[in-house]
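Asks: Show me the folded form of this:
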Amino acid sequence: MKNHLYPLKFHPILKEKIWGGTKLKTILNKHNNSPNIGESWEISDVDDDTSIVSNGELKGATLKQLLSTYQEELIGKKNFDVFGEKFPLLIKFIDAKEDLSIQLHPNDELARKRHNSFGKTEMWYVMQADEDSNLIVGFNKKITPDVYLKHLENKTLTKILNFEHANEGDTYFIEVGRVHAIGAGVMLAEIQQTSDITYRVYDWDRKDDQGNERELHNDLAIDAIDFDMDDDFKVLYSTQENQSNKMICCPYFTTNFLHLTHTIQKKNSYDSFIIYICVEGEVSINVEGFYEIIKKGETILIPAALKQFKLDSNNAKLLEVYI
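Replies: As a prediction, the model looks like this:
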């Protein structure tokens, strides 16, 4: 017999990375003794990395099991018609102690053909940034494939890349085909399609403990780069209190910014789950008598079947995500 659905929290899946640091532990309270945790996967249905419920009667169930049992009650009818028993989004926190590799992601068509996967459209919301830290997003001028390949060969790729100074609250839309990298000193929330397909094109010539460089994917990448993209990656958004302010609306997800200073009633009219990512403060969520709190660095999934709920905080900032 099925349990009644309620707001679901999940155990974070922590990932050691060559470029990772300690901010996920010290700032976001993720418990781990490793000195180089680069990612916390908050909600994931990636193969071999499926999230496990950490609260309530469904504690211990995997996201895959929830999808199999609840189907459209969990993710909404239109989402279930499109994605079936595959959760469509991957939610992460990322801490870059060192620069990440310069990389890009393929579109749906290429990813399906080459990897039997979704593409990887994503967005970044900067939660904390050290002084003088940067993000790499796109090129700093119009580039042809030939020019790009010449710079790649000469190890001068950084000369044609666009560096953006990182500040808390900055938001970037990273479409498939856009070259990008998170710079040292940046901690951010990432919302993306469920995919783990990354084409790494340059890794700063660094080596691991065994003296090996990480694999590059330049043969695959050259067909996946979109050289004709507009420079419309920086997202401007309103921060009006106690209402959902639109940040990004694309076919793969909608993300709103919500600065709460008192109790608000929310109505889910989207035929979709809603995910709340707490990026500052803490907020209580009340649904039909079920009460849950999320704090900075925590994420919660409101199933599609739950149509009305209350959010309460005297000062919290949330990212609100749905399809």
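Asks: drop to CA atoms for contacts and neighbour counts, all remaining ones
Replies: Noted.
Asks: Check the gap between Ile285 and Lys142 for me.
Replies: Separation of Ile285 from Lys142 (Cα to Cα, to the nearest Å) stands at 47 Å.
Asks: For Phe87, which non-adjacent residue is closest in space?
Replies: Asp45 (5.7 Å; Cα to Cα, 6 or more residues apart in numbering).
Asks: which residues does that neighbour contact?
Replies: Counting by Cα atoms under 8 Å, 6 or more residues apart in numbering, Asp45 touches Ser51, Leu63, Lys64, Lys86, Phe87, Pro88, Leu89, Leu90, Thr194.
Asks: repeat that with 7 Å
Replies: Counting by Cα atoms under 7 Å, 6 or more residues apart in numbering, Asp45 touches Ser51, Leu63, Lys64, Lys86, Phe87, Thr194.
Asks: and this one, so I can compare the two:
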Amino acid sequence: MPGLYPLKFKPIFLEKIWGGNRMKSALGKDYGTLPNCGESWELSAVEGSVSEVSNGFLAGNSLTELVEIYMGELVGDKIYKKYGIEFPLLFKFIDAQDNLSIQVHPNDELAAERHNAYGKTEMWYVIDAEKGALINSGFNRQLTRDQYLDYLKNGKLPEILHYDKTMPGDVFFIPAGRVHAICKGVLLAEIQQTSDVTYRIYDYDRKDANGNVRELHNDLALDAIDFSYLDDYKTKYTVTENQSSEMVSCDYFTTNLLKFSKEIDKDYNSVDSFIVYMNLDGRFAIEFEGGEEIVEKGETVLVPASLETFNLKPLTQEVTALEVYIK
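Replies: Below is the predicted model of the structure:
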């Protein structure tokens, strides 16, 4: 059997009431005639939405099938031992032409108890943002449970939310329990645990195409919310050209920003993890023993754990990509 190689997958496009058209204009995605494309699930093992390989001899195989067959060769031995055949992360692009609902995600313990699922800790990297566009992350004051309920019952929840004006390059880490929302005018990349458990707590009294108000989950959300307050919710990081610059590192994933204009040799012998690249701008090649894979703007590629050394070669003047693995 031929060896593993950098794997691309067919995106799963989702129509959303708040979606737009920048998947096509900014990322070069072809989602056909789908109106209001809000999400592109780039790499997913969520039940019912499992990604399928689009390149090479493994084309047509699902991500779950690959983990089952290749185990630690694909994901890394320590990751396979912990998660089994469940690929642990979900990668998305999100285009918000309107405000998303204000929501919160449960942690692992609560999600396991209620939904037999993992919780959802996630992060956002802002690719593009209209002038004045906002991100909600957390509260703007310390709150008690009763104070929160008072604002919620009186329809005044937005008054206690913290909003940041956002611009390209901003990073927000959203641990499970933190109330959050992407607001209109933002295009971003999202890295998260493999989970689709979301509690919607406020939706601006918005109605769907059939005139129905969307379901809220306030009873479930109450036990999931972290009511604590932070002075600053935006992640600070520094970028060094032509090397990986760490932005977020947690138990579930590490995400680096990689801006490069010259060839970079990568050695992941000590990591024991798959590597995922989300290409945000430019074009590059992954050169490995046995071949190369070209990665276009807007594409996401999974480098198997067994490819411990490879070379990244820019094919445009500069490349900007997210680099994700599990420590």
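Asks: Out of the contacts of Asp45 of structure 1, which end up buried?
Replies: Buried subset of the contacts of Asp45 of structure 1 (neighbour count, 16 or more other Cα atoms under 10 Å): Ser51, Leu63, Lys64, Lys86, Phe87, Thr194.
Asks: Give me the secondary structure label for the third one.
Replies: When states are read from DSSP: H, G, I helix; E, B strand; the rest coil, the local structure at Lys64 of structure 1 comes out as helix.
Asks: so how far is Ser51 of structure 1 from it?
Replies: Distance from Lys64 of structure 1 to Ser51 of structure 1, counting by Cα to Cα: 8 Å.
Asks: cool, Leu236 of structure 1 as well?
Replies: Leu236 of structure 1 is 32 Å from Ser51 of structure 1, by Cα to Cα.
Asks: what does Leu318 of structure 1 give?
Replies: Taken as Cα to Cα, the span from Leu318 of structure 1 to Ser51 of structure 1 is 21 Å.
Asks: One more: Asn314 of structure 1?
Replies: Per Cα to Cα, Asn314 of structure 1 is found 30 Å from Ser51 of structure 1.
Asks: Repeat that for Ile191 of structure 1.
Replies: The value you get for Ile191 of structure 1 to Ser51 of structure 1, if Cα to Cα is used, is 15 Å.
Asks: And for Trp124 of structure 1?
Replies: 21 Å.
Asks: cool, Gly281 of structure 1 as well?
Replies: Look at Gly281 of structure 1 and Ser51 of structure 1: by Cα to Cα, they are 24 Å apart.
Asks: Could you do Lys159 of structure 1 as well?
Replies: 40 Å.
Asks: Repeat that for Asp231 of structure 1.
Replies: 35 Å.
Asks: what does Lys77 of structure 1 give?
Replies: 22 Å.
Asks: now Lys295 of structure 1
Replies: Lys295 of structure 1 is 19 Å from Ser51 of structure 1, by Cα to Cα.
Asks: Which residue ranges of structure 1 form helices?
Replies: Per DSSP state H, structure 1 carries helices over the ranges 23-26, 63-70, 72-75, 77-83, 108-115, 145-153, 218-224.
Asks: now for those helices, which one comes closest to Asp95 of structure 1?
Replies: Across those, the minimum distance to Asp95 of structure 1, taken as Cα to Cα, is reached by helix 23-26, at 6.3 Å.
Asks: how about the strands in the stretch 151-300 of structure 2?
Replies: 161-165, 171-174, 180-182, 186-193, 199-202, 244-249, 254-260, 264-267, 275-281, 284-288, 291-295, 300-303 (DSSP state E, counting those that start in this stretch).
Asks: Quick one: closest of the ones you listed to Glu73 of structure 2.
Replies: Nearest to Glu73 of structure 2 among the strands of the stretch 151-300 of structure 2 is strand 300-303 (10.5 Å), distances taken as Cα to Cα.
Asks: and the closest one, how far from the chain's centre?
Replies: 14 Å (Cα atoms, centre = their mean, to the nearest Å).
Asks: To what extent does that strand diverge from structure 1 after superposition?
Replies: Strand 300-303 of structure 2 differs from its equivalent in structure 1 by a mean of 0.4 Å after superposition (mean Cα distance after the TM-score superposition for structure 1).
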